[in-house]
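Trainee: Need coordinates for the below:
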Amino acid sequence: MNDSASPQPGRQPFLDATVICLAAPSFAMSSEDGQLRGTGVDGFYDQDRRLLHTLRLLVDGQEPEHVAQRPEGSREALFRAVCRSSEDPTSAPWLLVARERAVRRPDRGESGDVVLVQNVSGRTARCTVSVVAATDLADVATIKAGLPVDDVPCEQVEGVVPAVRWHSPHDNSEVVLRIEPLAPAAGGNLPRITPVEGRPGQVEFRWELELAPDEEWSVHLLVHGKTTTVAGYPVPPRQGAPWQRAEVVGHERMSALLERALADLEALRLADRNSSAEEREDQFVAAGCPWFLGLFGRDSIWAARMMLPFGTGLARGTLHALARRQGTSHDAFTDEAPGRILHELRPAETRHGDGMVLPARYYASVDATPLFVVLLHEAWKWGLAEEDVRALLPHATAAMGWVEQAMDGHDLISYGKGRADGLLHQGWKDSPDAIRDARGRRVDPPIALCEVQGYAYQAATGYAELLTALAGGQAAEREEAARWRERARRLRAAFHRLFWIDGEDGRRYPAIAVDGSGDPVTGPASNMGHLLNSGILQNDKEHRWVAETLMSDELRTPWGIRTRSAHLAGFNPFSYHGGSVWAHDSAIAVHGLATTGFVEEAATLLGGMLDAAAHFDYRLPELYAAYPSSRFGQPAPYPPSCRPQAWAAASAALLCSAMLRPDVDVPGRRLALRPIAPSLMGLNSPYSVRGLRLGERSVDVRVDIDGSTDVVGVDDEEWRIEASGIRVTDGSGRPDAQRSP
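Mentor: Below is the predicted model of the structure:
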């Protein structure tokens, strides 16, 4: 058994102090000193497999003393260390050691470390440098479950360049570690390669160096893996990111958050293989590193929705990738059904601990299917090409067929109990204890989640609008659109009848879910924030009830919205879905509050999220914890959370959208803007969002201190533009119009 097991086997490893370099589907994780010691999550990875878990650097048998580390974008990191001599009374180092890590996508080069040793002692230095390497070729699900795996045997590779290979006889996966000298020193060109005594699978590379004063020696440690995947598994993208490069000016914290988010989303990109480099590829973003680095229906759709203000390219690729894998038949093991949209795609079947076994292609999600239709409708509004909309419309039709099948006797979309070794819950809160009532009791399926009713309502009304707009006068499409508008009306009425709960303070709030008997599950939860923009709430009073509950001390923290009320039994700020704060969940609440008129509340919550972002170096993690007591004056990391994570990163785009409050209809050539005034966000000067994308047009928006708005990049004669005190220019700087509607 190897050292790669977690210190406490059976528990998910922590990541909050981990340095992550990412270029999906490859990544590397280590402690802050860059050493891979074969513990926890340490390693180089590709396609959900760990290629190396140990790559430990030693000088004269000791680890260099760590000094500093610095990320270089999402893909690279620099680690600095020193070696000191006990014989030197000044404790000044005699060797400087640098370690430069780079992760490359498999088709763009090899991942690995450059190790550089420099003699700064002023006299000739003689030392031994060694690198110890080993691997278990474990899959990510096994590592996440904290389960130990045996090391894989190692063999030396014959050739001019020193190299060793580990090979798994179970599935023919293998990894090669190759050594390339960069700046040889006396005696330090070719290493001696020896197995580590008593540790099968571990190997040591050893150099005997002699360095003159100021002389440097360096070597490149290159990692190359070959793993098995399911047919049609996504590949690294060959083309650039499918969105406009956007920026925020005049709001420094928002600017820092967006810049980091776009870099992380770029690193999370994957694509379906296309036939030629010139053919437009279908790109999407993987859900998160390290646990969910693949196509996940719900996560990838939400990230694409959030990124729509910066272009429809990500939505297009995500929709086509999911349509290609849409369910066509019934399968009890994968939960596939005709029209159903994929939940997750893995390179192989995975075992997650506690008896859970998930197939490589898994469909157990109640929300991905209606969200697929919502994304198609919203992408059409933001300017997705009509040829893409028409090509995807049959898939939307099939998806709505599944939605209709999933509706129960109460006219709600629900899910039942799946197989015993699969997921219990099928919403975004999918942990076993995610759905609990006010007394802390678990509520198991059948379940109808509140936010899913909102998604289904949006899907029904959006699908009806698409059918009407693209029908071309066909009676059958008009009749089908009318049928879905009626279905939406019935869903809305059922929601109004079954979900509302009277709170102790006289304020009503929507239940997190309705159980199989039609009874609401008591206790406020953050899911209600997803309803604000869905259209399912019937009037201003219902919107106000949701807004007031979200902003109450039960749910709101200084840094975002809790997933579960702090006043309820079973609340825990470190519970995955029972009290933690999720970045995307809070951003959806900010956007919903802003676009439904609760601007001050939205600005307050936005400021809190930016405070949280500052604590995490402007990389919002998947989730974090907020203590209910004010004695702990900052958000705490949720140690196992993904960093980066797709919808957490894309939340930056959604927050930009919340600031501007756009209502976009590219087919109808209409743009409405109701921006949040700078003063409400604590700014005393104008701010701008540059790089919005309306179809093929690039648009910049500037919001002045008094709330008046400049729009650059659209023609006022062609577009109907609505905003307060707006000035429109065509991009040349010449004002076309200035008016206050």
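Trainee: Only C-alpha atoms from now on, for both contacts and neighbour counts.
Mentor: Fine.
Trainee: distance between the ends of stretch 415-428?
Mentor: 13 Å (CA to CA, to the nearest Å).
Trainee: what sits up against it?
Mentor: By CA atoms under 8 Å, 6 or more residues apart in numbering, the list of residues contacting stretch 415-428 from outside reads 298, 332-333, 335, 355-358, 364-367, 406, 430-432, 434, 444-449, 452.
Trainee: One more sequence to fold, the one below, so I can look at both together:
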Amino acid sequence: MAQSNTIRILDGSTFVVSEDTGDIEATPSEPTGLFSLDTRFLSTWVLKVNGERLNPLSYDDLQYYEARFFLVPGMATHYVDAKLSIIRERAVGGSFRETLTILNHDEKPVDLEIRMDAASDFADLFQVKDEILNKKGEIYAEVEADRLRLGYRRGNFTRETVISASPAARYDRKGFAYTIHLEPNEQWEARIDVQTLALGPGGRDLRMGLRAHGTERLALQHDLEEWLAKAPRLNSQHEDLSRTYRRSMIDLAALRFSPLSLGGATLPAAGLPWFMTMFGRDSILTCLQTLPFTPDLSKTTLRILASLQGTRFDDFRDEDPGRILHEMRYGETAAFEEQPHSPYYGSVDATPLFLVLLDEYEKWSGDVALVMELERECRAALRWIDDYADLVGTGYIWYERRNTDTGLENQCWKDSWDSISYRDGRLPPFPRATCEVQGYAYDAKLRAARLARQFWGDPEFADRLEREAAALKERFNRDFWVSDGEYYALALDPEGRQCDVLSSNIGHLLWSGIVEADRAEKIAQHLVGPRLFTGWGVRTLAEGEVRYNPIGYHNGTIWPFDNSFIAWGLRRYGFAEEAAVIASGILDAATYFEGRLPEAFGGYPRELTKFPVEYPTACSPQAWSTGTPLLLLRTMLGLEPHEGHLAVEPRLPIGMGRIEVLDIPGRWGRVDAFARGRLDMHRLTE
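Mentor: Now for the predicted structure:
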């Protein structure tokens, strides 16, 4: 049984956030309600018995898509004498279903008035996030003989919530009711269906034809069982690791998202509650993390992002030819271009990461057909890097938003307004070139060179890309190196001045391979040193920097996904012990979150807190946090595709015990990996 006041269940683009009674009573600024496709379809869903609200005894978080609430009338002091039990069993699967069961424990019959208050404000998720609910259309409620229809209409944009129940209820504009009689020890049950409709011109549901996980519980259960059965099996003496692995696999299943009009293919949505949609960067990085475990996600993600690649110059959407999208939204504000996410392209790293993922996927899968299929999109992405991303003409990828009203200022993964700064705390002007993106570009060019030489039949293009990558590496190590700190600057400003703070971004440079070999040891020392490493993980910004704040979104918190790529990079350069230190800290932290790592948590030193400090508005589950344990497993086991085979070179933290990962899929078929923790990390913690 979970313990929380907020209950979340989800399936793809549909999710419910409620109180621990199952009730929903949202305000315009709360991410509470039934949401689908960036719209709140229920903002009120309150159950009453004889006019009184109910009190919770407990609830079961059964699966990601279902929950069960156990309730009684009266206040807590009356629980022992409760004569009624009320059970609400709820599931989502494209829409919403609730089964209501009432049991009479009294020796006498009872007459009950059962009432469900229901309403919807049809708030766009952006309106909820910005705490501005400004509806410009018409909200309506229509009572029919066998259902209640709640709706919102603005031009051709229509959203409806259709409520029906069995046995038949009495409907009114504010909900529905039953009058029931129960004999002693008798129970009564009703099944309530809530259908969400996204209607376009002509009244057609825009989601017709999408792959659905199913609306029936058995279909959802079968889908989850099939998902888990296809994944590698983990056997571990470390029980917490096994629990975290299973939690990650289940959450990945929950976060699968089917974009409209793309035939039901799925990719990872970014996270609950704010980001249940596709994000280029987040989906790609999650696929890189999970590739050894869920390779099919990478294939569909690459195809979906390729199909939506930029084709024109559009300042409103920050779109360029060849650019990979940042974010796609389906709500009212996107439909009426009150914000640009239809789709929005303001991500500076998704494009090189697209190339990185395709190459990595081919190395694992041997899927040459996809490499051939996406050649045109890859060449367009490389042209974007060279022709459109170098805003200053210095050979780097820069960013500056062209949509100055609603576009993102910072278009790197640290996208909050104050995440990029000089050592004195000042913010640099635009355009900006962050260090990790140059690493991604370097890696992308080398990987694209391999694809061009081996599959596209273009060795001259491959040679050119390799020369460009070598020049970029030399230039980068000259311009970004902070000599008085012996690390790489977070970014450059348009004059070439360094944003000379010490940040976690230097770890991404290791996994991209752009770091000169003779500087790698110093970078590793910084990453596990006291300014960056807390014992739980690597902070986003080092302690002692002017803008450092252990609960600053990108200025001192710990991001699990960030740490997973840092650990992977450390292994790439031979620092297996340092990678194990980081893996151990993050996996220890996961145990305090019941195996579900949040988006971020506080960057306080471990000796100061007995448990990781929660960040109040962190998404959970979040895709790349869910993928973190999987990439850490790959890193600890040293799993790497090598000449058509899977190489295994384990280096586990001390105390990890024996680990078996069975049936790892790839071009080799399915193979097993085994490891035992024998690593002595004492010297790193002295």
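Trainee: Make a PyMOL selection of the buried ones in the contacts of stretch 415-428 of structure 1.
Mentor: For the buried members of the contacts of stretch 415-428 of structure 1, the matching PyMOL selection, counting by 16 or more other CA atoms under 10 Å, is:
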select buried, resi 298+333+335+357+358+364+365+366+367+406+431+434+444+445+446+447+448+449+452
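Trainee: Identify those among the contacts of stretch 415-428 of structure 1 that sit within helices.
Mentor: Among the contacts of stretch 415-428 of structure 1, the members falling in helices (DSSP state H) are 298, 406, 452.
Trainee: which residues sit in contact with the second one?
Mentor: I take that to be Ala406 of structure 1. Ala406 of structure 1 touches 413-415, counting by CA under 8 Å, 6+ apart.
Trainee: if you set the cut-off to 6 Å instead, what comes out?
Mentor: 413-414 (CA atoms under 6 Å, 6 or more residues apart in numbering).
Trainee: swap in Arg346 of structure 1?
Mentor: Shown in contact with Arg346 of structure 1 (CA under 6 Å, 6+ apart): Ala360.
Trainee: residue in structure 2 matching it?
Mentor: Taking TM-score structural alignment as the alignment basis, one finds that Arg346 of structure 1 is matched in structure 2 by Arg329.
Trainee: ok, Val482 of structure 2 to Gln498 of structure 2 distance?
Mentor: Counting by CA to CA - Val482 of structure 2 and Gln498 of structure 2 are separated by 8 Å.
Trainee: which stretch of helix or strand covers the alignment partner in structure 2 of Tyr627 of structure 1?
Mentor: With the correspondence set by TM-score structural alignment, Tyr627 of structure 1 lines up against Tyr604 in structure 2. Following DSSP states H and E, there is no helix or strand that holds Tyr604 of structure 2.
Trainee: could you pull out the helices for the stretch 251-400 of structure 2?
Mentor: Secondary structure of the stretch 251-400 of structure 2 (DSSP state H, counting those that start in this stretch): helices at 280-290, 295-307, 332-335, 350-365, 368-373, 375-383.
Trainee: Show me what the fifth one is packed against.
Mentor: Helix 368-373 of structure 2 is packed against no helix or strand, with contacts defined by 3 or more CA pairs under 6 Å, 6 or more residues apart in numbering; DSSP states H and E.
Trainee: That one aligns to what range in structure 1?
Mentor: Using TM-score structural alignment, helix 368-373 of structure 2 pairs with 386-391 in structure 1.
Trainee: Correct me if wrong, but Ile180 of structure 2 is in a strand.
Mentor: Yes - counting by DSSP: H, G, I helix; E, B strand; the rest coil, Ile180 of structure 2 is part of a strand.
Trainee: what lines up against it once you look at structure 1?
Mentor: Using TM-score structural alignment, Ile180 of structure 2 pairs with Leu209 in structure 1.
Trainee: so its match touches Cys127, yeah?
Mentor: Yes - Leu209 of structure 1 is within contact range of Cys127, at 5.3 Å (criterion: CA atoms under 6 Å).
Trainee: Neighbour count for these two, which is higher?
Mentor: The residue with more neighbours, out of Leu209 of structure 1 and Cys127, is Leu209; 19 against 15, by other CA atoms under 10 Å.
Trainee: burial measure for Glu643 of structure 2, as a count.
Mentor: 9.
Trainee: cool, Ala653 of structure 1 as well?
Mentor: The burial count for Ala653 of structure 1: 27, using other CA under 10 Å.
Trainee: Please name the residues that touch it.
Mentor: 306-307.
Trainee: Which helix or which strand is home to the residue mapped onto Ile566 of structure 2 from structure 1?
Mentor: Under the alignment (TM-score structural alignment), Ile566 of structure 2 maps onto Ala589 of structure 1. Remark: Ala589 of structure 1 resides in helix 583-595, with elements defined by DSSP H and E.
Trainee: elements contacting that helix?
Mentor: Going by 3+ CA pairs under 6 Å, 6+ apart, helix 583-595 of structure 1 lies up against helix 599-615, helix 646-660.
Trainee: most tightly surrounded among the ones you listed?
Mentor: helix 646-660 (a mean of 28; mean count of other CA atoms under 10 Å).
Trainee: which residue numbers in structure 2 go with that helix?
Mentor: Mapping helix 646-660 of structure 1 onto structure 2 (TM-score structural alignment) gives residues 623-637.
Trainee: which strand is the longest one in structure 2?
Mentor: In structure 2, with assignment by DSSP state E, the single longest strand is strand 187-199.
Trainee: quick one: contacts for Gln538 of structure 1?
Mentor: Gln538 of structure 1 touches nothing, counting by CA under 6 Å, 6+ apart.
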